[in-house]
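Enquirer: Can you look at this prediction? I've put the sequence above it.
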Amino acid sequence: MIALESLTRAEKLRMMEALWRDLSASAEGIVSPVWHGEALKQAEAAAASGNARLVDWVEAKDMLRQRART
């Protein structure tokens, strides 16, 4: 088994990309949890009503990182 700590960032990214390709090739067996659908409906309703605050991806990642720290 490979120790993740011994891999470089580039090697880890290549490994993640290979895993994603493999997993997404057979997505028909993957069932999303119920809360995914509920979250999408809430987001669509917020966008339709004009209550959604759109942010760029960099800001969104920063916001998620801050939430994860608390």
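Expert: Alright, I've got the coordinates.

Enquirer: drop to CA atoms for contacts and neighbour counts, all remaining ones
Expert: Fine.

Enquirer: list the contacts for Asp22?
Expert: Going by C-alpha atoms under 8 Å, 6 or more residues apart in numbering, Asp22 touches no other residue.

Enquirer: another one to put next to it:
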Amino acid sequence: MQNTIEITHLSRVEKLRIMEAIWDDLTHEEESLVSPDWHKQALQETEHRLATGQEQSVDWQKAKIELRKRFE
């Protein structure tokens, strides 16, 4: 049985909120997730950029607010 959800009538904000809810639900299944090898390397590169001042971190709550402002 296949479930189809019609999302074309939703606003961008509603779609983003649904995506966020789905992502939040998926993150509760961490133990069953397997990261690919390339992901570890990408994380190490990012950590290196942070350590050397080439990258700056952004508070996630603030980032979500800014992204919502851009796409509303």
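Expert: Received it, and whenever you're ready, just let me know what you need. Just so it is clear, the model here is predicted, and its values are computed rather than measured.

Enquirer: Quick TM-score on the pair, please.
Expert: TM-score of the superposed chains, computed with TM-score structural alignment, normalised by the length of the first structure, equals 0.55; 57 aligned residues with a C-alpha RMSD of 2.6 Å.

Enquirer: what about the residue opposite Gln44 of the second structure in the first structure once aligned, how many neighbours?
Expert: Residue correspondence to the first structure (TM-score structural alignment): Gln44 of the second structure is matched to Lys41. For Lys41 of the first structure, the neighbour count with other C-alpha atoms under 10 Å is 12.

Enquirer: Now Lys41 of the first structure: which helix or strand?
Expert: Using DSSP states H and E, Lys41 of the first structure sits within helix 34-49.

Enquirer: quick one: that helix to chain centroid distance?
Expert: 16 Å (C-alpha atoms, centre = their mean, to the nearest Å).

Enquirer: contacting residues around it?
Expert: Under C-alpha under 8 Å, 6+ apart, the answer for helix 34-49 of the first structure is Ala52.

Enquirer: one step back: gap between the match of Gln44 of the second structure and Met16 of the first structure?
Expert: 29 Å (C-alpha to C-alpha, to the nearest Å).
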